[in-house]
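Peer 1: would you be able to build a 3D model of this:
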Amino acid sequence: MEKHFSLDEIDDVAAQVLNYNIKNIILLEGSMGAGKTTFIKALCRQFGVSDLTSSPTFSIVNEYVAANGKIIYHFDLYRLTNEEEAYDMGIDEYFYSGDTCLIEWPENAPNLIPLDHTVIKIEALPDGMRHLIVN
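Peer 2: Modelled structure (predicted):
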């Protein structure tokens, strides 16, 4: 799946992504400022999350409850200094819980990411649009 969209269209694109054949483990890749957290907020709205969603930069993980009662974990691995730090916090228990895990900066813990995952790549374009690829 590949999309070009404006931020005004982000909720529609998030709904389309959730209707695509995605896994419970979703990696969001893109440079700083590409819109990973903004897209995660849109995904959470589509899941029916009513809690305030924000980047878990300092806590590493935030937990949200979807409208259907299912748990969604939002990880920001940007501040990890090594994979052992993630392992020590029990990240594998989250990843193998069966719950949805939305992961920013997965490249900071590549050996801990389950093989069965979906990758969403987001790129900010010079005109303010976003380019998104789902694999």
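Peer 1: going by C-alpha atoms from here, please, whenever you check contacts or count neighbours.
Peer 2: Fine.
Peer 1: what about the residue lying closest to Glu29 once chain neighbours are set aside, how many residues nearby?
Peer 2: Leaving aside its chain neighbours, Glu29 sits nearest to Lys121 (4.7 Å; criterion: C-alpha to C-alpha, 6 or more residues apart in numbering). Lys121 has 19 neighbours, counted by other C-alpha atoms under 10 Å.
Peer 1: now Lys41
Peer 2: Residues lying near Lys41 (other C-alpha under 10 Å) number 21.
Peer 1: please apply the same query to Asp92.
Peer 2: Residues lying near Asp92 (other C-alpha under 10 Å) number 14.
Peer 1: one more, so I can put them side by side:
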Amino acid sequence: MDLATITRFLPDEDATLQLGESWAATVMPPLVVYLQGDLGAGKTTFTRGLLRGAGYKGAVKSPTYTIVESYPLPRFTLLHHFDLYRFASPEEWQDAGLDDLFASNCLCLIEWPQQGGTFVPAADLTVMLEHDGTGRKCTLTAHTEKGKKSLETWLN
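Peer 2: All right, here's what the predicted structure looks like:
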């Protein structure tokens, strides 16, 4: 089995939440994760599941208008959830000072990373969510050794 890529079929929203929750038990920052997929594909739902699995009890909303939502967690310092959908140019990443949010004990999830161009840090992992009939197909791909280790730990 190729541990660099894992694909799962998610029949509904609950399955997307459960996938995020299950990964939360083993995920170890620092890690940069790109969340990719069309509008409504389940990127924020996956994030909500991850946060619940990591012990976060508060409301989880899409950062579409705020650009980033940050969540303190018991197991690691912060989870930052970015949404770059509304960026008009990649330079907005730099103008907003978003590099300052990347720290040694943070998990950073970035929706629409291509909108930030070369300013966005490279991904350790990509979570691709695609519509598939009435459900979703989720493909997790490791791009670095940290990303590969995260997937291996989750599977074991």
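Peer 1: need the TM-score from the superposition.
Peer 2: Remark: TM-score between the superposed chains equals 0.87 [TM-score structural alignment, normalised by the length of the first structure]; 133 aligned residues with a C-alpha RMSD of 2.0 Å.
Peer 1: what is the aligned counterpart of the residue nearest to Glu29 of the first structure in the second structure?
Peer 2: With the correspondence set by TM-score structural alignment, Lys121 of the first structure lines up against Met128 in the second structure.
Peer 1: now do Ile133 of the first structure
Peer 2: Per TM-score structural alignment, Ile133 of the first structure is aligned with Thr139.
Peer 1: ok, for its match, nearest residue in space, not its chain neighbours?
Peer 2: In this structure, Thr139 of the second structure finds its nearest non-sequential neighbour in Thr7, 4.3 Å apart by C-alpha to C-alpha, 6+ apart.
Peer 1: how close does the residue mapped onto the one you found from the first structure sit to Arg130 of the first structure?
Peer 2: The alignment partner of Thr7 of the second structure in the first structure, by TM-score structural alignment, is Glu2. Going from Glu2 of the first structure to Arg130 of the first structure by C-alpha to C-alpha, to the nearest Å gives 11 Å.
Peer 1: neighbour count winner among the two?
Peer 2: Ranked by neighbour count (other C-alpha under 10 Å), Glu2 of the first structure and Arg130 place Arg130 first, with 19 against 13.
Peer 1: in the second structure, which spans are helices?
Peer 2: Applying DSSP state H to the second structure gives helices spanning 13-24, 43-53, 91-95, 145-155.
Peer 1: of those, flag the one that's most buried.
Peer 2: Of the helices of the second structure, the one with the most neighbours on average (mean count of other C-alpha atoms under 10 Å) is helix 43-53, at a mean of 23.
Peer 1: which residues touch the residue most central in space within the first structure?
Peer 2: Note on the first structure: the residue nearest the mean C-alpha position is Leu102, at 3.1 Å, using C-alpha atoms, centre = their mean. By C-alpha atoms under 8 Å, 6 or more residues apart in numbering, the contact list for Leu102 of the first structure reads 25-28, 40, 72-75.
Peer 1: next, give me the two most distant ones among these.
Peer 2: Leu28 and Ile72 (14.5 Å; C-alpha to C-alpha).
Peer 1: those two - which one has more neighbours?
Peer 2: A count of neighbours by other C-alpha under 10 Å puts Leu28 above the other of Leu28 of the first structure and Ile72, at 24 against 21.
Peer 1: I'd say the more buried one and Pro106 touch.
Peer 2: Yes - the criterion here is C-alpha atoms under 8 Å, and Leu28 of the first structure meets it with Pro106 at 7.4 Å.
Peer 1: rewinding a little: so which of the contacts of Leu102 of the first structure comes closest to Asp11 of the first structure?
Peer 2: Closest to Asp11 of the first structure, out of all of the contacts of Leu102 of the first structure and judged by C-alpha to C-alpha, is Ile40, at 10.1 Å.
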